[in-house]
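Participant: make a model of this:
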Amino acid sequence: MSMKRSRSKGNDMRKQRLLTGIAGILMAFLFTGCNTSSVEEWVDEVVEDINGQIPDNTLLPVESVSEEKYVYGQLTEEEQLVYDEMLDAILNHREEVAVATLDKDVLAKMYEAIMADYGGLFWVDGYSYTEYSRAGVLTGLKFAPKYTMDEAARQETQAAIDEKVDVLLGGISSEDSDYQKARFIFDTLVRTVNYDLNAENNQNIISVFLEGRTVCQGYACATKYLMDLLDIPCTIVTGTANGEPHAWNLIELDGAYYYMDTTWGNPTSNSPDDFGDVAEVVDYCSFTATTEELFQTHSPNVNFSLPECNCLDDSYFVQENCYFKDWYPEDIGALFTELDSHPVQMKFEDEAVYGQAQQFFIEEGHIGDYYTVDSSLFYMKNETMRVLTFLKK
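Facilitator: Predicted structure coming up:
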């Protein structure tokens, strides 16, 4: 048996033909170049210290519309007021507004909070601010969103997005469970939107709904946008994955928190070019993941607290009866009968059972006891998550 091996980011990637006729692939699951925006990049221009001028620092009355948002709920009353002022300016396409703070760091924190709480602000990309002072004493601070289009173009784009989203959400009912809604969004996005580093508008939902190709920030924003429409609490989380800039989501299903990384579920972002047949797989390892599972590869970098996600009730593997705590070969083997209709993924609670499954079904070839094996059958291993995936070519 010959083996071709390459090294990628410390993980092995193998393609091999076994005596059983199964071809195996150990996926690296690497996503690079996501290009998420940092706070420093959001601040496009700083106009500081217009000394001696007396600006109109009148604070506009604003109404809070964010009481149920995750990050907003963690802010102080003073921070919430600044958040409300900044969001009101963005939603109403205002050029510049005075804010109830003299601290530019508060602006940065509130802008990050807004971007985590809202996924659909496609017409804004950063901001600038102006500091006013008299006799060396800071007297005022103004916030100016950086718009990527005028208000007419924004309305036209929003109408086009609404039309696409209405069709997309036609496949789900408001009566469906939280799990069903979340999985519908996950499946729909990973199956219909390609991962493309060169996609235009890839930091917002235009790339997803109107262009069908995006990167991690676009996936995370679109996930947030759709979850909001289905009344599923959701937040955008940014940080790194395998050391590269990345974005994913925190969601709440049936009162429990889970992580959801739509990018890592997408076949076009986790399949090497020479494994085109694997592109039919949706990887559920990153859907409703726990903190322990996701943080083996992901590291958040945010200015708000994150919960400990440790519930398995709405895990894909639990819900679909393919999570195994103990060694039950007959129960595991029964899953292979579904291979003719769709790929099969199975997750194991610990390394011992995971190792038994690999040895029994793959190395010893006992998958043939449950399914007719030929050269069209492939498998993938995710050793970090203890997941095996089998699929027909």
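
Participant: contacts, neighbours, all on C-alpha from now
Facilitator: Will do.

Participant: centre-most residue in the protein?
Facilitator: Note on the chain: the residue nearest the mean C-alpha position is residue 248, at 2.7 Å, using CA atoms, centre = their mean.

Participant: host element of it?
Facilitator: With secondary structure defined by DSSP states H and E, residue 248 is part of strand 244-253.

Participant: need the contact list for the residue nearest to the centre of the chain.
Facilitator: By CA atoms under 8 Å, 6 or more residues apart in numbering, the contact list for residue 248 reads 216-217, 219-220, 236-238, 259-263.

Participant: rewinding a little: following the strand holding residue 248, which helix or strand comes up?
Facilitator: Past strand 244-253, the next helix or strand by DSSP H and E is strand 256-260.

Participant: other SSEs contacting that next one?
Facilitator: For strand 256-260, the packing partners by 3 or more CA pairs under 8 Å, 6 or more residues apart in numbering; DSSP states H and E come out as strand 244-253, helix 291-294.

Participant: deepest of these, which one?
Facilitator: strand 244-253 (a mean of 23; mean count of other CA atoms under 10 Å).

Participant: which secondary structure state does residue 327 sit in?
Facilitator: Here residue 327 is recorded as coil under DSSP: H, G, I helix; E, B strand; the rest coil.

Participant: now tabulate the helices and strands packed on strand 256-260 in TSV and tack on distance to residue 207.
Facilitator: Shown next, in TSV, are the helices and strands packed on strand 256-260 (distance: least, CA to CA, whole Å):
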stretch	distance to residue 207
strand 244-253	15
helix 291-294	26
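
Participant: how far away is the closest residue to residue 56 other than its chain neighbours from residue 138?
Facilitator: Leaving aside its chain neighbours, residue 56 sits nearest to residue 98 (7.8 Å; criterion: CA to CA, 6 or more residues apart in numbering). Separation of residue 98 from residue 138 (CA to CA, to the nearest Å) stands at 13 Å.

Participant: follow-up on the earlier one: looking at the contacts of residue 248, which are in helices?
Facilitator: The helices, defined by DSSP state H, take in 216-217, 219-220, 262-263 from the contacts of residue 248.

Participant: between these, which is nearest residue 130?
Facilitator: Checking the ones in helices among the contacts of residue 248 against residue 130 by CA to CA gives residue 217 as the nearest, at 28.2 Å.

Participant: just to check, the closest one is in contact with residue 240?
Facilitator: No. Using CA atoms under 8 Å, residue 217 and residue 240 do not qualify as a contacting pair, with a distance of 11.8 Å.

Participant: quick one, which of these two is more surrounded?
Facilitator: Between residue 217 and residue 240, counted using other CA atoms under 10 Å, residue 217 has the larger neighbour count: 27 against 21.

Participant: and that one, how far from residue 97?
Facilitator: Counting by CA to CA, the gap from residue 217 to residue 97 is 27 Å.

Participant: can you check residue 244 too?
Facilitator: 35 Å.

Participant: another sequence for comparison is provided below:
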Amino acid sequence: MKITPAFSLSNLERKIYYKFSLFANSAEIRYDRREYRTIQGEYMRISKKRFWAVLLLSLAALVAGCSQENHQAERKLSSFEPKEVKELRKKEVAQSDGERSEYFFQQLPEEEQRIYREILEGVQQYQEQIYVSSADNEAIDKTYHAILRDHPEVFWIHNRETTYKTVYSTYTVFEPGYQIGQDEIPAVESEMEAAYQTVAGGLLENAGDYEKAKAVYEYVILNTNYGYSEDDQSLAGVFRDHQAVCAGYAGAVQYLLERLGVECLYVTGDTQESPDGHAWNIANLNGTYYYLDATNGDQPDFLQSEEAETVKDMVLYDYLCPFPEEYESMAQIHTEFSLPDCVDTEYNYYVRNGSCFEAYDSEAIYQYACQQIDQGSDMIQFKFRSRQSYEEAIADLIEGKAVEQIAQYYMSYYGMQQIEYHYGVLEDFNTIYFML
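Facilitator: Just a heads-up that it's a prediction; the model follows:
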């Protein structure tokens, strides 16, 4: 192919001109001045790139020199690190402990995951001072919070105890502050295992996630009294002392469900009723997340009667997989970590048991109550999906005393001449309880 320039070019320009021309596929190539300027412009850009390349190479050399000095300084600093820290840096970071879901660990970046493993191992070994191969104060706090949420079984630490950190240039000495003496741990662990065996032993071999969640929910409520004690913030309060506050309830639920193979998260936040914060759980039931709040499920005092204090084996199922929008109207989650959304109602206790009503129908409620009595139940409980239906039920059953028809059926069924009944309502959940 012959190439004929349309105008004269200098040797340098011609070289570039022909270089570009040889890449063309056309059988005949023609150039005008506009194309030439483009080619020349390309050359100028190439020239500038080369110039900048030289400049960048020079700068890179300077940076490399500074970087080399920095590395030398870092090596000099690291030479003063304790041997424990040097050994920590050589370890690979395990992505799982093989037993728990560690939901919050999975949210951490790689460097914070290393911190997490270092602190957790030290806590598990009951080390008074734990070496951490990081000097990032905020990262250490965050990972410690993640450990508290992921590992209720290390109950000798909890969120109420003061921690101490000595931060050096490249590492930290972390002191967790233990709540329970090391010699007390085996006794509590024995109680934990006994509780697990009791719950697991009561489940059918093919029990699903919901059945496991319900069994754990009931066990914790029926074996714990809400109250303050030295260990009320951990599961030791539940399994050993049988007295705890919300943190203890939530930790115990998480421990048992995770032992049963159900992913369970420990969640903190605020509620309308508590100025001191609250703790509850989110459980993964067959791939869908639900709220569980065993603390609020343990409150028989809502019954409208002076005899309510005599009710011991009382479980409020409203907080077992509650409707998300109803629960979220009373609880706001802390946002240090992201959490899965709870959006489904399939495993809501009332939905599962056919006691959730779309609308108020006096005959439908009466038939449901009679069916429960026939099955031996002394507690009749049901909920409505809407506030309007709930208010209609209150007006008829309680204010209009239509509930007396249910009481009369109960007396007839058991051959009684007299009966005293009590009732309770949970307005936030549109629920009505009758105890006969």
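
Participant: after superposition, what is the TM-score?
Facilitator: Here the TM-score for the pair of chains, by TM-score structural alignment, normalised by the length of structure 1, is 0.78; 336 aligned residues with a CA RMSD of 2.6 Å.

Participant: if we can go back for a sec, now do the shared contacts for residue 217 and residue 240 of structure 1.
Facilitator: With CA under 8 Å, 6+ apart as the test, residue 217 of structure 1 and residue 240 both reach 246-247.

Participant: residue 118 of structure 2 is in contact with residue 131, isn't it?
Facilitator: Yes. Residue 118 of structure 2 is within contact range of residue 131, at 7.4 Å (criterion: CA under 8 Å).

Participant: now which residue in structure 1 aligns to residue 424 of structure 2?
Facilitator: By TM-score structural alignment, residue 424 of structure 2 lines up with residue 380 in structure 1.

Participant: tell me how many other residues crowd the nearest residue to residue 67 of structure 1 once chain neighbours are set aside.
Facilitator: Closest residue to residue 67 of structure 1 apart from its sequence neighbours, by CA to CA, 6+ apart: residue 73 at 6.5 Å. Neighbours of residue 73 of structure 1 under the rule other CA under 10 Å: 12.

Participant: the longest helix anywhere in structure 1 vs structure 2, mean deviation?
Facilitator: In structure 1, taking DSSP H as the definition, the longest helix is helix 151-168. Its matched residues in structure 2 lie on average 3.2 Å from helix 151-168 of structure 1 after superposition (mean CA distance after the TM-score superposition for structure 1).

Participant: in the helix or strand that comes right after that helix, what counts as buried?
Facilitator: Sequence-wise, the next helix or strand downstream of helix 151-168 of structure 1 (DSSP H and E) is helix 178-192. For helix 178-192 of structure 1, burial by neighbour count (16 or more other CA atoms under 10 Å) applies to 178-183, 185-191.

Participant: now distance to residue 115 of structure 1 too, for these, in a markdown table please.
Facilitator: Shown next, in a markdown table, are these (distance: CA to CA, whole Å):
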| residue | distance to residue 115 of structure 1 |
| --- | --- |
| 178 | 24 |
| 179 | 25 |
| 180 | 26 |
| 181 | 23 |
| 182 | 21 |
| 183 | 23 |
| 185 | 20 |
| 186 | 20 |
| 187 | 24 |
| 188 | 23 |
| 189 | 20 |
| 190 | 22 |
| 191 | 25 |
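
Participant: now the helices for the stretch 251-393 of structure 1?
Facilitator: Taking DSSP state H, counting those that start in this stretch as the test, the helices found in the stretch 251-393 of structure 1 are 262-265, 267-270, 291-294, 316-319, 329-334, 351-357.

Participant: please identify the most buried of those.
Facilitator: The most buried one of the helices of the stretch 251-393 of structure 1 (mean count of other CA under 10 Å) is helix 262-265, showing a mean of 26.

Participant: that one corresponds to what range in structure 2?
Facilitator: Going by TM-score structural alignment: helix 262-265 of structure 1 matches residues 294-297.

Participant: what's the matching stretch in contact with?
Facilitator: 217, 220-221, 226, 245-246, 249-250, 253, 280, 315-320.

Participant: tell me which of these is nearest to residue 395 of structure 2?
Facilitator: Each of those was scored against residue 395 of structure 2 by CA to CA, and residue 318 proved nearest at 21.3 Å.

Participant: so what corresponds to residue 259 of structure 2 in structure 1?
Facilitator: In structure 1, residue 259 of structure 2 lands on residue 229 (TM-score structural alignment).

Participant: burial count for that match?
Facilitator: Residue 229 of structure 1 has 12 neighbouring residues, counting by other CA under 10 Å.

Participant: okay, buried residues for stretch 91-106 of structure 1 please.
Facilitator: Judged by neighbour count using 16+ other CA under 10 Å, the buried positions of stretch 91-106 of structure 1 are 93, 96-102, 106.

Participant: now swap in stretch 67-85 of structure 2 and tell me
Facilitator: Within stretch 67-85 of structure 2, the residues scored as buried using 16+ other CA under 10 Å are 81, 85.

Participant: re earlier: relative to residue 111 of structure 1, which of the helices and strands packed on strand 256-260 of structure 1 is closest?
Facilitator: Taking those one by one with CA to CA, strand 244-253 is closest: 16.1 Å.

Participant: that closest one versus strand 256-260: what angle between them?
Facilitator: On the basis of axes from the mean of the first three to the mean of the last three CA atoms, to 10 degrees, strand 244-253 of structure 1 is oriented at 150 degrees to strand 256-260.

Participant: and strand 244-253 of structure 1, how far out from the chain middle?
Facilitator: From the chain centre to the centre of strand 244-253 of structure 1 is a distance of 4 Å (CA atoms, centre = their mean, to the nearest Å).

Participant: could you check the angle helix 178-192 makes with it?
Facilitator: Interaxial angle of strand 244-253 of structure 1 relative to helix 178-192 (the same axes, to 10 degrees): 150 degrees.

Participant: hmm, residue 267 of structure 1 is touching residue 278, no?
Facilitator: Yes. The pair residue 267 of structure 1 / residue 278 is scored as a contact, 7.4 Å apart, by CA under 8 Å.

Participant: and the buried residues of stretch 91-106 of structure 1, which two are furthest apart?
Facilitator: 93 and 102 (22.3 Å).

Participant: equivalent range in structure 1 for stretch 39-52 of structure 2?
Facilitator: So stretch 39-52 of structure 2 is aligned with nothing, judged by TM-score structural alignment.

Participant: residues in contact with that stretch?
Facilitator: Against stretch 39-52 of structure 2 from outside (CA under 8 Å, 6+ apart): 13, 16-17, 20.

Participant: hmm, try it at 7 Å
Facilitator: Outside stretch 39-52 of structure 2, the residues that touch it by CA atoms under 7 Å, 6 or more residues apart in numbering are residue 17.

Participant: right, I'll leave it there.
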